[in-house]
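**Student:** no sequence on this one, just coordinates:
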């Protein structure tokens, strides 16, 4: 499929599109079920439905998360997702008013060796926490100087670390944890201990592309439309 980025599609949001145009966005490849390796997933459905509602076809480039960030920041792509909007990268990208969704996360522990902590602040110095390289977990996690962060590339890897006792906890987003623990038959062994900070998930837009303000406005409008007509909630309910 020929990928075309259109620089002019509407005279105004209320007018119909001028021709068939496509916007190429980068999406991460391993945050199931939000974004799957085959380019499907909850956030993919939200983004494509929002843009479709304002007449924009989306073409996806599925990439590792670190590449999504790098190549959007460099201007290779107009935008990419799923990016947590946090202070550490607020100035790296342009952001719309409408977030895609709020992703809830927990610290998980093994029932044979439960954490003594009741919240992120009370984790003990030296406790090892498994996390995914490049992901954002909030200020409470990043500012805790006593814990040992053990980074991995995939969720099954940090789950295995926990199962084998190599870490005392892992942080996973709820829907991801539910999917992996079911597939790995570990629902009875690995359980949520307490909440981590939720993440506000956005499409991050490049500061290096002149057409970005146009697409920012269209995405915000599209998200408002699908929230108003029930499409957004129907997508959430599937997952």
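**Tutor:** In hand now; what should we look at? Given the structure is predicted, the values throughout are model-derived calculations rather than measurements.

**Student:** drop to CA atoms for contacts and neighbour counts, all remaining ones
**Tutor:** Noted.

**Student:** ok, longest helix in this protein?
**Tutor:** helix 212-228 (DSSP state H).

**Student:** other SSEs contacting it?
**Tutor:** Where contact means 3 or more C-alpha pairs under 8 Å, 6 or more residues apart in numbering; DSSP states H and E, helix 212-228 is packed against helix 42-53, helix 231-238.

**Student:** use this one as the comparison:
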């Protein structure tokens, strides 16, 4: 409705009683109807806006500059359902805490497993699926063929706050593993290179980025799988709209797949 039309309607309503004898009560009803219509119209026109925490050190999915595969997929999926998003780039563990406290609406990239299901709201459609492996330095090889054959009391490096599958706790207990927790992929890689840990669990595509950046392609290799993760946006349980937001994201992801755009967004340099 144009502003000129609105003004004309109001003007006519104000002058109308002078010439037709309409009651003040009738004029009041007309004005209230117009105000209600404009209010509803403006409310419907306003898109939903949310804020998500994005981790700062998980390339090619999310980096310190707020870029990556996850950013692209989430932004395009929410665009399909008219939701505007803004992101706050923080360390992963902090993003989880911010979401639990309701400081942001959600956080990515989170594995949906029992430990996270208890803390967050998830949709049904993952952003993508990724594998994590046990990496070893070539100077410190292993004879194990799978994770259940790891020597007892082996020292394993992981990242603070990351999820490593529902079997990880059982694995640690059965093999009596010593777990060392650090804050970054680079720290994990360095500990592996100098023999401070026997192995590191790293997500394969993320490890590839850091190993290449550090120029140690010939010094570290993945030996066997730890787990396969379906990666999601985790929404805050303190936000009453979280279930709705997860459903909207599902709808957007499904739309991208039907349109044939989803596979393109999985490419690291695609925007």
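**Tutor:** Looks like it came in fine. Predicted model only: the values in this text are computed from it and were never measured.

**Student:** still on that earlier bit, so which of the helices and strands packed on helix 212-228 of structure 1 is nearest residue 171 of structure 1?
**Tutor:** Closest approach to residue 171 of structure 1 among these is made by helix 42-53 (20.0 Å; C-alpha to C-alpha).

**Student:** how about the closest one, aligned to which bit of structure 2?
**Tutor:** The aligned range for helix 42-53 of structure 1 in structure 2 is 69-80, by TM-score structural alignment.

**Student:** same deal with stretch 212-222 of structure 1?
**Tutor:** So stretch 212-222 of structure 1 sits over residues 242-252 in structure 2, by TM-score structural alignment.

**Student:** superposed on structure 1, what's the mean shift for that stretch?
**Tutor:** Mean deviation of stretch 242-252 of structure 2 relative to structure 1 after superposition (mean C-alpha distance after the TM-score superposition for structure 1): 1.3 Å.

**Student:** in structure 2, what range does stretch 85-101 of structure 1 match?
**Tutor:** Stretch 85-101 of structure 1 covers residues 112-128 of structure 2 once aligned (TM-score structural alignment).

**Student:** from residue 224 of structure 1, how far off is the residue nearest in space to the middle of structure 1?
**Tutor:** Nearest to the geometric centre of structure 1 sits residue 82, at 3.2 Å (C-alpha atoms, centre = their mean). Residue 82 of structure 1 sits 18 Å away from residue 224 of structure 1, going by C-alpha to C-alpha, to the nearest Å.

**Student:** again with residue 95 of structure 1
**Tutor:** 15 Å.

**Student:** those two: which has the busier surroundings?
**Tutor:** Neighbour comparison, residue 95 of structure 1 and residue 224: the larger count goes to residue 95, with 21 against 15 (by other C-alpha atoms under 10 Å).

**Student:** which parts of structure 1 are strands?
**Tutor:** For structure 1, the strands defined by DSSP state E cover 22-28, 57-63, 79-84, 101-103, 105-110, 128-132, 148-152, 169-173, 190-195, 199-205.

**Student:** show residues contacting the longest helix seen in structure 2.
**Tutor:** The residue-count maximum for a helix in structure 2 (DSSP H) belongs to helix 24-45. Identification of contacts with helix 24-45 of structure 2 by C-alpha atoms under 8 Å, 6 or more residues apart in numbering yields 10, 13, 14, 17.

**Student:** of those residues, closest to residue 237 of structure 2?
**Tutor:** Closest to residue 237 of structure 2, out of all of those and judged by C-alpha to C-alpha, is residue 10, at 45.4 Å.

**Student:** show me what residue 76 of structure 1 aligns to in structure 2.
**Tutor:** Residue 76 of structure 1 maps onto residue 103 in structure 2, by TM-score structural alignment.

**Student:** tell me the contacts of the residue nearest to the centre of structure 1?
**Tutor:** 27, 28, 35, 43, 201, 202, 203, 204.

**Student:** if we can go back for a sec, ranking the helices and strands packed on helix 212-228 of structure 1 by burial, who's on top?
**Tutor:** Greatest average neighbour count among these goes to helix 42-53 (a mean of 21), per mean count of other C-alpha atoms under 10 Å.

**Student:** follow-up on the earlier one: if you count neighbours, what's buried in the match of stretch 212-222 of structure 1?
**Tutor:** The neighbour-count check on stretch 242-252 of structure 2 (16 or more other C-alpha atoms under 10 Å) flags 242, 243, 245, 246, 248, 249, 250, 251, 252 as buried.

**Student:** the fourth one against residue 126, yeah?
**Tutor:** Just to be clear, that refers to residue 246 of structure 2. No. Residue 246 of structure 2 lies out of contact with residue 126 (C-alpha atoms under 8 Å); the separation is 10.5 Å.

**Student:** so what's the equivalent of residue 196 of structure 1 over in structure 2 up against?
**Tutor:** In structure 2, the residue equivalent to residue 196 of structure 1 is residue 226, according to TM-score structural alignment. Contact analysis of residue 226 of structure 2 by C-alpha under 8 Å, 6+ apart lists 131, 132, 133, 134, 147, 164, 165, 201.

**Student:** not counting residues beside it along the chain, what's closest to the third one?
**Tutor:** I take that to be residue 133 of structure 2. Here the nearest residue to residue 133 of structure 2 in space, its sequence neighbours aside, is residue 225; by C-alpha to C-alpha, 6 or more residues apart in numbering that works out to 4.2 Å.

**Student:** ok, now the first one?
**Tutor:** For residue 131 of structure 2, ignoring the flanking residues on the chain, the nearest one in space by C-alpha to C-alpha, 6+ apart is residue 228 at 4.3 Å.

**Student:** count the neighbours of residue 135 of structure 2 for me.
**Tutor:** 26.

**Student:** how much space between it and residue 128 of structure 2?
**Tutor:** Residue 135 of structure 2 is 22 Å from residue 128 of structure 2, by C-alpha to C-alpha.

**Student:** now swap in residue 60 of structure 2 and tell me
**Tutor:** 13 Å.

**Student:** out of those two, which sits in the busier spot?
**Tutor:** residue 60 (20 against 15).

**Student:** contacts only, for the aligned residue in structure 1 for the more buried one.
**Tutor:** Using TM-score structural alignment as the criterion, residue 60 of structure 2 maps onto residue 33 of structure 1. Counting by C-alpha under 8 Å, 6+ apart, residue 33 of structure 1 makes contact with 41, 42, 175, 176, 179, 239.

**Student:** which ones are touching the counterpart of residue 121 of structure 1 in structure 2?
**Tutor:** Aligned counterpart of residue 121 of structure 1 in structure 2: residue 148 (TM-score structural alignment). Going by C-alpha under 8 Å, 6+ apart, residue 148 of structure 2 touches 171, 175.
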